[in-house]
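A.B. asks: Give me a model of this one.
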Amino acid sequence: MTRRTVAIERDITYKRRYKTEDLRIALEPEAAAVYCRSLPDGTLNDKNGSLSLQERGVTDAFQPGGCYMIVDLGGGTVDTTVHEVAEDGRLVEIRQASGGPWGGTSVDETFYEFVVRKFGKEFIEQFRIERASEWMKLSMDFETQKRKLKFETNYNIKIEIPQRLIAESNMQVADIQSYNKLSIENDEFKNFFRPSAEDIVAHIQSILSEVSKVDLILLVGGFATSGYVSHVIRDAFPDKRVVVPLQAVVASPPSLYIGRSLSVVHIWSVVMEGHSLLFTSGL
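C.D. replies: Got it, this is the predicted structure:
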């Protein structure tokens, strides 16, 4: 079964509203590039806040001769690719897509290791199974705090601990703040992010050592909304323009958006050149 057939069966062509011959399948970083090229002014952020696409050389990267890197910071993985804009407007992939398991869930895994150190591995593994709803509450509160964290955050982070977890464990009363909250030192909480952030930076550095002419680094995907992670990446590459779409989550993957927007479909019709799929693409 071809990818086109799969797409048609999943109704991506919206009951033949669009011609199936016009359907194009893109890897997520490529689709994100198309999406970001179509954004209106004021919908990208750099370290100084919202900016116009015309300002500070951002647009230049999307013009013929421009070169930019897409860094798709997803939940499980981080995927990167480098495009150069040809004279006719097509995107030429000049560095093969690559990445690793450094997405947002890696932060969750580090937090899990922290919880295991606090309560013991055997107890926590049993608690996750037998008290799944309570564990979900803990995970959701951590997710809330994870999204709030900024690089400049300087206070301790408080995570609400389910009462059953407190009652059934040997947790020390001294570790518990008012309203059943566990206080985590600021630096310790940021340490949850550091392994993935450092791996992402190292990977971008390795790409730039091969392709030094990159003008712009575009961060997309859910993990790109982390103020801490985006700040670390910007600090690591002060000589590069690093920007994040205001709706970074929507930017990856925008495959269905491409199908719905005639203007983006028009852009897509002249986009990709010289690309080969090494892996299967999710729909």
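
A.B. asks: When you work out contacts or count neighbours from here on, use the C-alpha atoms and nothing else.
C.D. replies: Noted.

A.B. asks: in this structure, which spans are helices?
C.D. replies: Under the criterion DSSP state H, the chain carries helices at the ranges 3-9, 28-37, 104-119, 121-130, 132-148, 163-168, 186-191, 194-210, 227-236, 255-260, 262-268.

A.B. asks: Check the ones you listed for me and report the most buried one.
C.D. replies: By mean neighbour count, with neighbours taken as mean count of other CA atoms under 10 Å, helix 28-37 ranks first of those at a mean of 24.

A.B. asks: What are the contacting residues of it?
C.D. replies: By CA atoms under 8 Å, 6 or more residues apart in numbering, the residues outside helix 28-37 that reach it are 62, 70-72, 79-81, 220, 245, 251-255, 258, 264, 267-268, 271, 281.

A.B. asks: how about this one, so we can line them up?
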Amino acid sequence: MNHVKSYKHYESTENIRYTEGAIRNLPKRFETMSLNPPDCKDIRVVAALDIGTTHSGIAWSSSSEFEKNPLRITSLQWPTSGGSSQTANKTPSVLLLKSNGEFLAFGYDADKKYSELANDNAQYGYYFFKHFKMLLYESKELQSDMILCDIEGRTLKASDVFVHIIKYMKDLLLRDFKDRGNAQQEENIKWIITVPAIWEDAAKQFMRDAAIKAGISKQRLQLALESEAAAIYTKEVLLQRSISTKEDEEGHTIRCQEGTTFIVTDLGGGTIDTSLKEVCKSNQIRDFHQAVGGPSGGQTVNGEFMAFLEALLGKEVLDELKMNHKGSWLELEREIELKKKNAKGDRDGRILLLIPADLVDIFESKNKKKLTNAAVFETQYAGKVDVKGKKLRVDKGVVDSFFRKCLENTIKHIESILEKPAATGSEYLILVGGLAESEFMKTEIQKKFETLPMTVLVPDEPWLAVIRGAVMFGHRPSVVQSRIAQFTYGISVIRCFLEGDDPQHKTIENGVPFCKNVFERLAKVGQSYQVGETVTTEVYAHREGMSKMRIKLYKSPEQEPRYVTDESCTPIGQLVVNMPGYGTQRKVTVSLCFGEEEITCKGENELQEEVEVQLRLLG
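C.D. replies: Here you go, the predicted model:
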């Protein structure tokens, strides 16, 4: 490919005026080349860690089993709070630490121990974290040293929380292998960490850094985008069903072949991701549109449950329970989580909600009356809620209303995908994630899109679709052919001032007019990038003795931003390029890849020797 001469140079994070020529070539898209660590040929097991907002899990399969049947994936069984004889394939995402920050427990075990401490009023001094994952989505300027608050308001570095969890899950699986008589060497295990596709680039880097700090080698670590992992799993399910000519529950024949397009909606605990995929040659998949979504997952439903109880019993009653009866509060949260997934109702169409005795006592103490039907009749829920001792029988229509906000946002995201020309002819809408268990969500989504020639499918055990797909992705990353850029990415350059340029960006150097703050595009939002495809640009030293070049990286939702100072542009980090040697003629070719799960980069000097280039997205 011919190089195009230009009169541009980078604007650095350093307070330095650059000489003309610090960059002498426009960014270009080059041939495919992998920037990820090379696959380890001695990998015998792929293990996925799925740390969700509400629940987490571990799954794995051996390379030999994957070759026989990709869907034969094992999930670690977690002892539940019901006893060692009862197990589940996911555990609550809760972490209990000692007062000095040392690990104490995770999951059901942490929930149980903290409840016991709270019941004895002995929880003070301990850290108890839950729903912490949403911080990585909600924080728009992630810092490597950012702080998390536990349920009591005590603070700890967020990285410590995630490192504790990843290390515990990793070590737990290794112990499980050993107990089964199937001890695996860590160098034979490839680890996959799941992250939402709609996360910011910095949040993905935060998870990668935490995994490395937890003891996972970066050579055997890979991130998996959650909606993409779910698509990989459901594609394989569709493929096997189509081979067996199996029909779905409504009698539709399943078809999965090259050209089949389908929508995957991951109804998670914190976020909802919706993506459009197409089946390609060799059973690969590719993005047909960038993922869309937002923070309207299952926790939205939990919030509506709590708002209902607040309206029914009073805000002061709920606040008292939360502040001074932690064990009972956690008991109530567990009951809501259970009813959220299984809200079918009894023969009278009512759903039974068990409420803690402390909640009844607080209500009666503050209101100087018994919690009876007469008390409920005084609220907006008269005739819709019955009181039976320590139980509330709630009209199913009331419970269904708790899902409305989540449902409306989910439908909005799906419709935004369906509006795209690429979605024309989509054959399946596949619902996965914990909330896909909800009969209400499934039924209402089917009703909404019943006039379209598109089948709504929910795979068996939809809450495991992401983690199973992550294991499959780890075995065969090449299953993903291409991805679509979520944003337009670029750098700031100075070039010759042209007619039509904004005068406020004009600067004079050696009598020559230049335009500063120009957005030099590297990747374009909505554009497809092959996995491994790179964008390259050449960086020249602007000082004889400089050892590093620091270049800010920007993003924008617009396709053609003009200046990095535009309102739509946001600085997301910097490229730190090592500049070996001496003199101003030193050149490093920087390659960036926008088709991977996360932005990757590498550098090469004139001798084609590897040069370190770091992408720093965390402050």
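
A.B. asks: hang on, the earlier thing: please dump the helices of structure 1 into a markdown table; it should also carry distance to L44 of structure 1 for every row.
C.D. replies: A markdown table is the format used below for the helices of structure 1 (distance: least, CA to CA, whole Å):
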| stretch | distance to L44 of structure 1 |
| --- | --- |
| helix 3-9 | 30 |
| helix 28-37 | 9 |
| helix 104-119 | 21 |
| helix 121-130 | 40 |
| helix 132-148 | 19 |
| helix 163-168 | 42 |
| helix 186-191 | 25 |
| helix 194-210 | 20 |
| helix 227-236 | 13 |
| helix 255-260 | 18 |
| helix 262-268 | 17 |
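
A.B. asks: can you tell me which of those comes nearest to R90 of structure 1?
C.D. replies: helix 262-268 (8.9 Å; CA to CA).

A.B. asks: From the contact counts, what lies against that closest one?
C.D. replies: Identification of packing neighbours for helix 262-268 of structure 1 by 3 or more CA pairs under 8 Å, 6 or more residues apart in numbering; DSSP states H and E yields helix 28-37, helix 255-260.

A.B. asks: Can you find the partner of V214 of structure 1 in structure 2?
C.D. replies: Alignment note (TM-score structural alignment): V214 of structure 1 maps to S426 of structure 2.

A.B. asks: The stretch 451-600 of structure 2: strands as residue ranges?
C.D. replies: Listed from the start of the chain, the stretch 451-600 of structure 2 has strands (DSSP state E, counting those that start in this stretch) covering 455-457, 480-484, 488-496, 506-509, 512-523, 528-530, 533-540, 548-556, 570-578, 587-593, 600-605.

A.B. asks: Counting neighbours, which bits of the second one end up buried?
C.D. replies: For strand 480-484 of structure 2, the buried set under the neighbour-count rule, 16 or more other CA atoms under 10 Å, comprises 480-484.

A.B. asks: Just give me the neighbour total for the residue lying closest to K181 of structure 1 once chain neighbours are set aside.
C.D. replies: Here the nearest residue to K181 of structure 1 in space, its sequence neighbours aside, is E160; by CA to CA, 6 or more residues apart in numbering that works out to 4.3 Å. The local packing count at E160 of structure 1 equals 19, with neighbours defined by other CA atoms under 10 Å.

A.B. asks: how about E160 of structure 1, what's its match in structure 2?
C.D. replies: Matched across to structure 2, E160 of structure 1 falls on L354, judged by TM-score structural alignment.
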